[in-house]
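Peer 1: Next come a sequence and a model predicted from it.
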Amino acid sequence: MTLDLSVYLVTDPGAAASRGRRVVDVVAAAATAGVTAVQVREKDADAADFLSTVLDVAAVLPERVSLFVNDRVDVFLAARARGARVTGVHVGQADLPPAVVRELVGPDAVIGLSAATPDELRDAQADPGRVDYVGIGVLRATATKSDAPPPLGLAAFSRLAATTRLPAVAIGGVTVDDVGPLRVAGAAGAAVSSAVCAADDPADAARRLAAAWAGAA
């Protein structure tokens, strides 16, 4: 399967619950309407509940949509052991080092790494095969990540993305109006959370995001 990171949904259980939905309901709706990758993020869940959510999401995703586990390599490995179709893991600078993650998940899993500085991006691509893509952010102020760095803005994102050979996904406060300019600026994808999870209609939100990405081609 070709890796398509263009419309990348990062789940937010709190935002979903505020609309009376489960994470799997949001994902199922968005996946039929243009989302190309999903990262399950469960910052406050225990391992068993996290695994349960990953398995539920994997069961509703079309084969064309990649599935990533945020931070928890153990949950990724457990999901894979249960037969779930999980693509890889996405880790941050304070998580296990990518080299260690690669040893644990094997050569075929896709590894994403959050990066926000030239040094972090240089380190990410220093060892070929260790990291497959980077998430650069935050683009704009966001309430979904309490430890987010200062917002970059589009121009700074573009400059950072130009310094790496790795596919770069913009993340953090991304809206539908950002998607086209991000593609023009060199992004491999736009990662959204509240824009879909807190939307009145997650499928319609995903559809508009996908249309904005396609329209900037």
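Peer 2: Everything's here; your move.

Peer 1: only C-alpha atoms for contact and neighbour calcs from this point on.
Peer 2: OK.

Peer 1: This protein: helices as residue ranges?
Peer 2: All helices of the chain, identified by DSSP state H, fall at 13-18, 23-31, 47-60, 73-81, 98-105, 118-124, 153-161, 176-184, 194-197, 202-215.

Peer 1: Deepest-packed of those, please.
Peer 2: For those, average neighbour numbers computed from mean count of other CA atoms under 10 Å are highest in helix 194-197, which has a mean of 26.

Peer 1: what's that one packed up against?
Peer 2: helix 13-18, helix 23-31, helix 202-215 (3 or more CA pairs under 8 Å, 6 or more residues apart in numbering; DSSP states H and E).

Peer 1: To residue 89, which of the ones you listed lies closest?
Peer 2: helix 23-31 (17.3 Å; CA to CA).

Peer 1: From the rest of the structure, what touches that closest one?
Peer 2: 11-13, 16-17, 38, 53, 56-57, 60-62, 65, 196-197, 202-207 (CA atoms under 8 Å, 6 or more residues apart in numbering).

Peer 1: where's residue 28 relative to residue 36, distance?
Peer 2: With distances taken as CA to CA, to the nearest Å, residue 28 is found 12 Å from residue 36.

Peer 1: Could you do residue 127 as well?
Peer 2: According to CA to CA, residue 127 and residue 36 sit 27 Å apart.

Peer 1: what does residue 118 give?
Peer 2: For residue 118 relative to residue 36 (CA to CA), the value is 27 Å.

Peer 1: Presented hereafter is structure B, for comparison with structure A:
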Amino acid sequence: MSTLSLPNHLMPLLMHIEPLLVPAELYQLGETVNVSVNNSNSWVQIKTATSECSVAFNFVAVEDDCVLPTYQVRDQWLAPFDELEVLQHKVVADTSLVLCGYPADDGCIDIWHHQGQTRAIHCHHSGASEAQRAMLLVALALDYPLDDALVLARAHARSYQDNNYRAQGELIWPTTAKVFPRALTINHPEVKQLGWLGEGESVAPFADLELCKLGLYPVVDSADWVERILQLGVTTTQLRIKNPQTSDLESQIEQAVAAGAAAHAQVFINDYWALAIKHCAYGIHLGQEDLNSANLVAIQQAGLRLGISTHGYYEILRALEYQPSYIALGHIFATSTKDMPSLPQGVNRLALYQKLIGERVPTVAIGGINIERAAKVWRTGVTGVAVVSAITKAENPAAAVAELRNILVATIENEAGGACDDHQL
């Protein structure tokens, strides 16, 4: 069980917090949250199964403060306002500083610290302030990282104001795309107008992939496996070689690209974008950290498709700004094939992510998906299901591929009530 302890002066937030816990429990988005009021502390105290944090709103430190809150949230603003560039430098220098609702032209901006840099979201409507605070605290208590908690908070503030929620028991969790903010990146159409300092250069949308070939999406660690998978009739796969020092790295990429071209299949190369361009690969798959270092313009101009990994709300919004060929959603279940900085998302969070993205970009679920879990993952509406160990560690990979394809086909037929001739899995 998680705990959320409010100081006495924030008791009015209870009327907003308690209704949010109903859909959180219904959607099974995290452990049960026990809410209490603590008169002995001026900060919000949050404890989950994996972490503890404290939150203070508009906190003013004094000389004898020896312990500071984890997050100092500033959400009340009076003119004159600092330039956005100045605020970025302040947030970079102070890991605890979180700026919410900073007034900008035609909207507001939320800014926070992330690994030595600043991240931000922009919304044309700030929404209701108390609803924003409440969702921020609830999301943190549900073990969402700060990035995602801020996204949910801004979406809920907008949704609350738009819909004027008053009905008891009404589900008020934000789910529709129109209430969510946008990640402030170099590709944001108003980034220069807002004065946000971003790295890199804007990039045009990436080429579309063939949806009819996306469904079962094996991720394998060698070119030999790529060839083997394609011979089994798979039409989309990814070569993921973790060690960049692998002696035959380039030859493996060349071999995988050639195999994909011969089979008229969609073969994505993980990480090694320069080699993928050199050998005219079909596509490249990048992680979030790679978006800061890869030459996205070169990838786009070379005509390669782009897939981007995401692990929650903020990263989804960030990926959408680049208009990739698909977005990977993960990791859904615990996995041993890759060290993950985030917690498993679970099927219920996956379903909400899919609803947010809708049909804007194809999606691929990944992480710990096996034969037993494939059907319920597929039912969330994702476009593809990525598997690793379910095939590469199977006693009979051919049988595993056949069974997984049958599961996806059967699920589509059951949902549609008929055949699915437009899907090739």
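Peer 2: Sure thing, it's come through. What you are looking at is a predicted structure, and each value in this text was computed from that prediction instead of being measured.

Peer 1: Including distance to residue 75 of the first structure, could the helices and strands packed on helix 194-197 of the first structure go into a markdown table?
Peer 2: Shown next, in a markdown table, are these (distance: least, CA to CA, whole Å):
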| stretch | distance to residue 75 of the first structure |
| --- | --- |
| helix 13-18 | 17 |
| helix 23-31 | 17 |
| helix 202-215 | 26 |
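
Peer 1: Dump the helices of the first structure into CSV; add distance to residue 5 of the first structure as well.
Peer 2: Putting those into CSV (distance: least, CA to CA, whole Å) gives the following:
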stretch, distance to residue 5 of the first structure
helix 13-18, 21
helix 23-31, 13
helix 47-60, 17
helix 73-81, 19
helix 98-105, 19
helix 118-124, 18
helix 153-161, 15
helix 176-184, 11
helix 194-197, 16
helix 202-215, 11
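
Peer 1: So what's the residue count around the alignment partner in the first structure of residue 290 of the second structure?
Peer 2: Superposed on the first structure with TM-score structural alignment, residue 290 of the second structure falls opposite residue 95. Residues near residue 95 of the first structure, counting by other CA atoms under 10 Å, number 13.

Peer 1: which one is residue 213 of the first structure nearest to, not counting chain neighbours?
Peer 2: Spatial nearest neighbour of residue 213 of the first structure, excluding adjacent residues (CA to CA, 6 or more residues apart in numbering): residue 180 at 5.3 Å.

Peer 1: And residue 287 of the second structure, by the same measure?
Peer 2: residue 309 (4.8 Å).

Peer 1: ok, now residue 46 of the second structure?
Peer 2: Here the nearest residue to residue 46 of the second structure in space, its sequence neighbours aside, is residue 4; by CA to CA, 6+ apart that works out to 4.6 Å.

Peer 1: what about that neighbour, neighbour count?
Peer 2: 23.

Peer 1: hang on, it is in a strand, isn't it?
Peer 2: Yes - counting by DSSP: H, G, I helix; E, B strand; the rest coil, one finds residue 4 of the second structure located in a strand.

Peer 1: isn't it right up against residue 141?
Peer 2: Yes - in this structure, residue 4 of the second structure is within contact of residue 141 by CA atoms under 8 Å, at 6.3 Å.

Peer 1: quick revisit: return the residues in contact with the residue nearest to residue 46 of the second structure.
Peer 2: With contacts taken as CA under 8 Å, 6+ apart, residue 4 of the second structure has the following neighbours: 33-36, 44-47, 137-138, 141.

Peer 1: Can you tell me the SS state at residue 56 of the second structure?
Peer 2: Here residue 56 of the second structure is recorded as strand under three-state DSSP.

Peer 1: Quick check, it in contact with residue 71.
Peer 2: Yes - the pair residue 56 of the second structure / residue 71 is scored as a contact, 6.4 Å apart, by CA under 8 Å.

Peer 1: what about residue 1 of the first structure, how many neighbours?
Peer 2: The tally of other residues near residue 1 of the first structure (other CA under 10 Å) stands at 8.

Peer 1: measure the nearest residue to it once chain neighbours are set aside to residue 88 of the first structure for me?
Peer 2: Among residues not flanking residue 1 of the first structure along the chain, residue 64 sits closest, at 7.0 Å (CA to CA, 6+ apart). As judged by CA to CA, residue 64 of the first structure and residue 88 of the first structure stand 14 Å apart.

Peer 1: Neighbour count for these two, which is higher?
Peer 2: residue 88 (23 against 14).

Peer 1: ok, the more buried one - contacts?
Peer 2: Neighbour list for residue 88 of the first structure: 67-69, 76, 105, 109-112 [criterion: CA under 8 Å, 6+ apart].

Peer 1: Take these and lay them out in CSV including distance to residue 189 of the first structure.
Peer 2: Formatted as CSV, the contacts of residue 88 of the first structure follow (distance: CA to CA, whole Å):
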residue, distance to residue 189 of the first structure
67, 15
68, 15
69, 17
76, 22
105, 23
109, 19
110, 15
111, 15
112, 13
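
Peer 1: And those residues, which two are furthest apart?
Peer 2: Within the contacts of residue 88 of the first structure, 67 and 105 form the most distant pair, 14.2 Å apart (CA to CA).

Peer 1: OK, contacts around the equivalent of residue 381 of the second structure over in the first structure?
Peer 2: Per TM-score structural alignment, the equivalent position to residue 381 of the second structure in the first structure is residue 186. For residue 186 of the first structure, the contact set (CA under 8 Å, 6+ apart) comprises 158, 161-162, 168.
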